[in-house]
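In: Structure of the sequence below:
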Amino acid sequence: MSQGQPRFITAAGFAKLRSEYEELFGTERPKIVETIAWAAANGDRSENGDYIYGRKKLREIDRRLGYLAKVMKAAKVVDPAAQESRDQIRFGATVELADEDDARRTLTIVGDDEADASVGRIGWSAPIARALVGARVGDERIVGLPAGEKSYEVIGIRYPT
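Out: Just a heads-up that it's a prediction; the model follows:
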């Protein structure tokens, strides 16, 4: 997580992070602590699988809780529906693109912590998102991808209402 850079996120993305935090802190962690206490009461901890696994799982949960807390503290919730400049690609825009072969794809630019490329949700710091920000319908952008450069034309821009 870089210092100084705001960590943009949609309200839905923030709610999902908070929900995960609450589930881990309120449900999962107490269950693991209970399992560890029960396993510790059974005696020799060096060969006690429940105890060893429980401690490992507790560390994983605590690491994730720390990460989620840090992300939520740094998050700047942005409402894409409030975007005034709707003719340009900005955070929260859903964009329809066409490549050189006229293959179409639709992407939504979201916070990096809520990105999921498999459903077209691209983090705003991804190379394709950075290349598209500021573009208007009809603009062409060249994106440097691992497989080489690719050219995209902006076909449509939508924002939630």
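In: For the rest of this, base every contact and every neighbour count on C-alpha atoms.
Out: Noted.
In: How far off centre is the longest strand seen in the chain?
Out: When the chain is parsed with DSSP state E, its longest strand is strand 148-158. Put simply, strand 148-158 sits 22 Å off its chain's centre (Cα atoms, centre = their mean, to the nearest Å).
In: Tell me the helices and strands packed up against that strand.
Out: Applying 3 or more Cα pairs under 8 Å, 6 or more residues apart in numbering; DSSP states H and E, one finds that strand 148-158 contacts strand 94-99, strand 140-145.
In: and it with strand 140-145, angle?
Out: Calculated by axes from the mean of the first three to the mean of the last three Cα atoms, to 10 degrees, strand 148-158 forms an angle of 130 degrees with strand 140-145.
In: Please list the outside residues in contact with strand 148-158.
Out: For strand 148-158, the external contacting residues (Cα atoms under 8 Å, 6 or more residues apart in numbering) are 86-89, 93-100, 135-144.
In: ok, back up a step: return the most buried member of the helices and strands packed on strand 148-158.
Out: Scoring the helices and strands packed on strand 148-158 by mean neighbour count under mean count of other Cα atoms under 10 Å gives strand 94-99 as the most buried, with a mean of 20.
In: returning to what we had before: in CSV: the helices and strands packed on strand 148-158, plus distance to Thr35.
Out: Below are the helices and strands packed on strand 148-158 laid out as CSV (distance: least, Cα to Cα, whole Å):
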stretch, distance to Thr35
strand 94-99, 45
strand 140-145, 47
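In: I'd like the structure of this one too, to check against the first:
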Amino acid sequence: MKSNLITRAGHDLLVAELKHLWHEERPEITKKVNWAASLGDRSENADYQYNKQLLRKIDRRVRYLGKRLEELRIIDYSPEQAGKVYFGAWVDIENELGEEKTLRIVGVDEIYDHHPQHISIDSPMARALLSKQVDDEVEVVTPSGKKCWYINAIRYELREEASK
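Out: The predicted structure follows:
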């Protein structure tokens, strides 16, 4: 089961996507479908077929976003989180080979913006990092075996709190 947590920035992106689809893309595609339908035989009309398919895709996404936004719980930064890894944290980690990564723990709905540093709260790495602090060692079980990582830094985007 996927979690219903989301950062304020992630929530704002989903709301913006929904508005864009509903107020801009959908009306534009609807016009194209109506124009193509007015040309007659729809069975051999590529414009009609393509735009009708696109309209269905937009409608599915609009329905999904509408339902999902009702389920999501926005998690804002709280001063009690300082110094420990919690939801929304940016974490700098390093392994014994000296490889470094910077990750942000976010909700599953925020992974789809294809940000290479975002990891899901439900991922093994995020689960291992939660509640840890700088200089802690975490062990993550991966398909290729156990990996050890050291936490070098933890920070939060405080601008999210200011946008309330």
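In: Helices along structure 2, start to end?
Out: Counting by DSSP state H, the segments of structure 2 that form helices are 8-20, 26-37, 46-71, 124-129, 159-162.
In: Work out the gap between the second one and the centre of the chain.
Out: Between the mean C-alpha point of helix 26-37 of structure 2 and the mean C-alpha point of its chain there is a distance of 30 Å (Cα atoms, centre = their mean).
In: which bit of structure 1 covers it?
Out: Counting by TM-score structural alignment, helix 26-37 of structure 2 pairs with residues 29-40 of structure 1.
In: Trace Ala12 of structure 1 over to structure 2, please.
Out: When structure 2 is aligned by TM-score structural alignment, Ala12 of structure 1 is paired with Ala9.
In: And the nearest residue to its match once chain neighbours are set aside, how close does it get to Gly83 of structure 2?
Out: Here the nearest residue to Ala9 of structure 2 in space, its sequence neighbours aside, is Glu160; by Cα to Cα, 6 or more residues apart in numbering that works out to 6.7 Å. To Gly83 of structure 2, Glu160 of structure 2 is 18 Å away according to Cα to Cα, to the nearest Å.
In: residues contacting Glu160 of structure 2?
Out: Per Cα under 8 Å, 6+ apart, neighbours of Glu160 of structure 2: Arg8, Ala9, Asp76, Tyr77.
In: Can you get me a residue count around the last one?
Out: Going back to what we said before, that points to Tyr77 of structure 2. 21 (other Cα atoms under 10 Å).
In: What of the second one?
Out: Using other Cα under 10 Å, Ala9 of structure 2 is surrounded by 18 other residues.
In: Leu65 of structure 1 maps to what in structure 2?
Out: For Leu65 of structure 1, the residue aligned by TM-score structural alignment is Val62.
In: Not counting residues beside it along the chain, what's closest to its match?
Out: Nearest to Val62 of structure 2 is Leu18, by Cα to Cα, 6+ apart, at 6.1 Å.
In: Quick check: that neighbour touching Tyr64?
Out: No. Leu18 of structure 2 lies out of contact with Tyr64 (Cα atoms under 8 Å); the separation is 9.5 Å.
In: More neighbours: which of these two?
Out: Taking other Cα under 10 Å, Leu18 of structure 2 and Tyr64 do not tie; Leu18 has more neighbours (21 against 12).
In: Report the contact partners of Asp41 of structure 2.
Out: Per Cα under 8 Å, 6+ apart, neighbours of Asp41 of structure 2: none.
In: and it, how far is that from Lys132 of structure 2?
Out: In terms of Cα to Cα, Asp41 of structure 2 sits 64 Å off from Lys132 of structure 2.
In: and Arg26 of structure 2, how many neighbours?
Out: So Arg26 of structure 2, with other Cα under 10 Å, has 19 neighbours.
In: I'd say it and Leu54 touch.
Out: No. Using Cα under 8 Å, Arg26 of structure 2 makes no contact with Leu54, being 9.0 Å away.
In: Asp136 of structure 2 maps to what in structure 1?
Out: In structure 1, Asp136 of structure 2 lands on Asp139 (TM-score structural alignment).
In: excluding its backbone neighbours, what's nearest the most centrally placed residue in structure 2?
Out: In structure 2, the residue lying closest to the centroid (Cα atoms, centre = their mean) is Glu110, at 0.7 Å. Leaving aside its sequence neighbours, Glu110 of structure 2 sits nearest to Gly10 (Cα to Cα, 6+ apart; 5.7 Å).
In: Brilliant, that's me finished.
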